[in-house]
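1. here is my input, please return the structure:
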Amino acid sequence: MSEVVETLVRVVGVLAAFLVLPLLVGQTEHKVMAHMQGRLGPMYAGGFHGWAQLVADGVKFLQKEDITPAAADGKVFRLAPAIALVPYLVAMVAIPLAPGVVGADLDAGLLFVLAVSAVGVLGTLMAGWSSANKYALLGGLRTAAQLLSYELPIVLAASSVAMAAGTLSLTGIGEAWQPWWLIWQLPALVCFVVGGVAEITRPPFDMPVADSEIVFGPYTEYTGLRFAFFLLSEYAGIVVLSALTAVLFLGAWQGPFSDQLGWLWTLLKTGVVAVLVIWIRVAWPRLREDQLQLLAWKVLVPLALLQLAITSVVVVAMG
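-> This is a model prediction of the structure:
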């Protein structure tokens, strides 16, 4: 019976995190961008500093008419938002907040999270292909190109950390982390964060949804709750990217009083990375499509391979 209760608690905890953290990231983005750009941002919904703005947006989306274009592939069109959102929920199951504070402590947790989170991008590709809209199709093709280009540096950078830790378990990597890894694995950290931002099509890598070029790309024909799912999947992607970065490169729960407050350290580090992702959106202009590919293949991939080679030499020398 205790195992059933423990499993239920873990499921409820993961669901609560999935429902709350992306909304917090969204609200933080509103406020951080507003302050960086010298404006107020949402201030009225809910009273204090517009804390309920995202709730109001959700209610607005619920009230909007749900439209499926006549020429669209109906089944794929309706399924795409779920494909974009659900994988991030599944990925959160394997990301630990502290030893023992995790939905499922998998021996190959790193591979599981990378594989599952990559599936979420396919939802955007499905949306672009099924919408029967030339702008949506172009956005979907751009999404596919970004996935192919940036998945490689992400995997190579994560492999460097796994090799240094000697395990694919995210809990094991967090426990093996040392402060000097911040210097040693810094190139891998840069490759991982930049590649992750590109994979979830965040600015300056938002060419698939570039409104000044292709309306809103794969999401052009979406309305109501399905459109809201795509927006929520973007914030959920930021949470997964930030939490995984915290575990792999920032020591996750390691810090003062980590025995009692380890989970808090993980959340704080996740929040810092999320704010960094928001700052990148505000500070950098959108790249051209050719610049996107050049950055991946001529900068990030060689840098990640170099980091992997250095890690191999150090591990062999220390072993």
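2. all contacts plus neighbour counts: C-alpha atoms, from now on.
-> Noted.
3. remind me which helix or strand Ala274 belongs to.
-> Taking DSSP states H and E as the definition, one finds Ala274 inside helix 258-283.
4. and the helix or strand just after that helix, what does it pack onto?
-> Per DSSP H and E, the first helix or strand lying C-terminal to helix 258-283 is helix 289-294. Where contact means 3 or more C-alpha pairs under 8 Å, 6 or more residues apart in numbering; DSSP states H and E, helix 289-294 is packed against helix 134-165.
5. now for Ala246: which residues touch it?
-> Residues near Ala246 by C-alpha atoms under 8 Å, 6 or more residues apart in numbering: Ala252, Thr266, Lys269, Thr270, Val273.
6. go through the helix or strand harbouring it and flag the buried ones.
-> In this structure, Ala246 is located in helix 224-249 according to DSSP H and E. Across helix 224-249, burial judged by 16 or more other C-alpha atoms under 10 Å covers 224-249.
7. contacting residues for Ile280?
-> Residues counted as contacts of Ile280 (C-alpha under 8 Å, 6+ apart) are Pro203, Pro204.
8. what about it, distance to Ala52?
-> Between Ile280 and Ala52 the distance, using C-alpha to C-alpha, to the nearest Å, works out to 25 Å.
9. now the second one, please; I'll put the structures next to each other:
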Amino acid sequence: MIRALSITRSIHDWLYSSMSENMAYFIEMVLIAIVYLAIFAVAGLFLVLIERRVAAWFQLRIGPNRVGFQGLLQTMADALKLLSKELTGTEKADKFLYNLAPYFVIITALMALAVIPFTQDFQAFDINIGILFLIAISSIGVIGILLGGWSSNNKFALIGAMRSGVQTISYELSIGLSLLTMILITGSLQLSEIVEVQKSGWLIVQGHIPAIIAFMIYMIAGTAETNRAPFDMAEAESELGAGFHTEYSGMKFAYFFLAEFINMFIIAAIATTVFFGAWLSPFGITESIPILGVFWFLAKAMVLVFLMMWFRWTFPRLRVDQLLTLEWKYLLPLNLMNIVIMALIVWLNLTIQF
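-> Modelled structure (predicted):
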């Protein structure tokens, strides 16, 4: 379902009154795609700038401070540089798959972004299997990484791609189980309904200790899912160069690079929606002032993004065996026990109410 503000409702009415229904629907989809592409580009550049600022802060450096006021246009200059770079590749690469791989990564990130509820009126598609859709889309994204590493005909890229595949498949279990723990409270996979349940209190509060444990596991697994330090074995510079995108340059490299930051934002946005009430403010004023909903959503999401950046510049990189041991011997059993505890809490509350 496409939700619209008053201005978008006016555009909707004008389109359907001026042309055929099919053509109006097609133009609406194109406009929505353009809006989300713009959000994707701006958010990616902004997050790269924030990452560089946070890195400088942790390392007692100044960071970007030359291009634009306080370096605000530095990432824009970097993007223009990547646009102007030559698209190179290896002679023995599988050309079709080599060129296809970056689009797998970028399209899956865009599809996941489309179901995120920024406010009650700013959500492209509110489907009744929202959480399941997000988990499924995140599983498809790793195909682009595997294709890019394999088709490059480079042993370092292949090793990075295989590491990423193993890591993603492993930590998807913890992400899915931690979200399932919270779904037991809401009884719905639809993101808008999950937010509605939280009008009486954020789920991280309603769910007591199991919800806090689920949130901690989700953030650890989400950081690993995006191949960010200390779980960046797929891109270990000291071992693999750039990892799975070693042979990419120009905008194809930029697609992989931006997708990592957008995926980091998506992980934070899902946590904001499921654990912290999405656009709902702690003061109950979002309903009367809708624009504040965007502010609260982005504020919560950026705090979680900062937390993930904090991980990167604080902890050393794990070895592959340590990375897999953390998931299969610790996070997965803890998640399973946590789901049982949450199910008992929900069942006891329902029994008492009955």
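10. now the TM-score, please.
-> Superposed pair, TM-score by TM-score structural alignment, normalised by the length of the first structure: 0.95. Supporting alignment: 318 aligned residues with a C-alpha RMSD of 1.6 Å.
11. on that earlier part again, rebuild the contacts of Ala246 of the first structure as JSON lines, extending it with neighbour count.
-> Shown next, in JSON lines, are the contacts of Ala246 of the first structure (neighbours: other C-alpha atoms under 10 Å):
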{"residue": "Ala252", "neighbour count": "31"}
{"residue": "Thr266", "neighbour count": "26"}
{"residue": "Lys269", "neighbour count": "20"}
{"residue": "Thr270", "neighbour count": "25"}
{"residue": "Val273", "neighbour count": "21"}
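12. in space, what's closest to Leu45 of the second structure - neighbours in sequence excluded?
-> Nearest residue to Leu45 of the second structure, sequence neighbours excluded (C-alpha to C-alpha, 6 or more residues apart in numbering): Thr75, at 5.7 Å.
13. aligned partner of that neighbour in the first structure?
-> Thr75 of the second structure maps onto Leu54 in the first structure, with residues paired by TM-score structural alignment.
14. I figured that match hits Gly26, correct?
-> Yes: using C-alpha atoms under 8 Å, Leu54 of the first structure makes contact with Gly26 at a distance of 7.4 Å.
15. looking at those two, which is more packed in?
-> With neighbours defined as other C-alpha atoms under 10 Å, Leu54 of the first structure and Gly26 compare such that Gly26 has more, 21 against 18.
16. doesn't that one belong to a helix?
-> Yes: Gly26 of the first structure: assigned to a helix according to DSSP: H, G, I helix; E, B strand; the rest coil.
17. hang on, the earlier thing: in the helix or strand harbouring the residue nearest to Leu45 of the second structure, which residues are buried?
-> Using DSSP H and E, Thr75 of the second structure maps to helix 74-84. Buried residues in helix 74-84 of the second structure, counted by 16+ other C-alpha under 10 Å: Gln74, Thr75, Met76, Ala79, Leu82.
18. what does stretch 169-186 of the first structure contact?
-> Residues outside stretch 169-186 of the first structure that contact it (C-alpha under 8 Å, 6+ apart) are 94-96, 98-99, 105-110, 160-162, 165-167, 247-254, 307.
19. out of those, which are buried?
-> Taking 16+ other C-alpha under 10 Å as the criterion, what is buried in the contacts of stretch 169-186 of the first structure is 94-96, 98-99, 105-106, 109-110, 160-162, 165, 167, 247-254, 307.
20. if we can go back for a sec, how big's the offset between the helix holding Ala246 of the first structure and the second structure?
-> Taken over the aligned residues, the distance from helix 224-249 of the first structure to the second structure averages 0.7 Å (mean C-alpha distance after the TM-score superposition for the first structure).
21. which bit of the second structure covers that helix?
-> Using TM-score structural alignment, helix 224-249 of the first structure pairs with 250-275 in the second structure.
22. check stretch 86-102 of the first structure too.
-> With TM-score structural alignment as the criterion, stretch 86-102 of the first structure aligns to 107-123.
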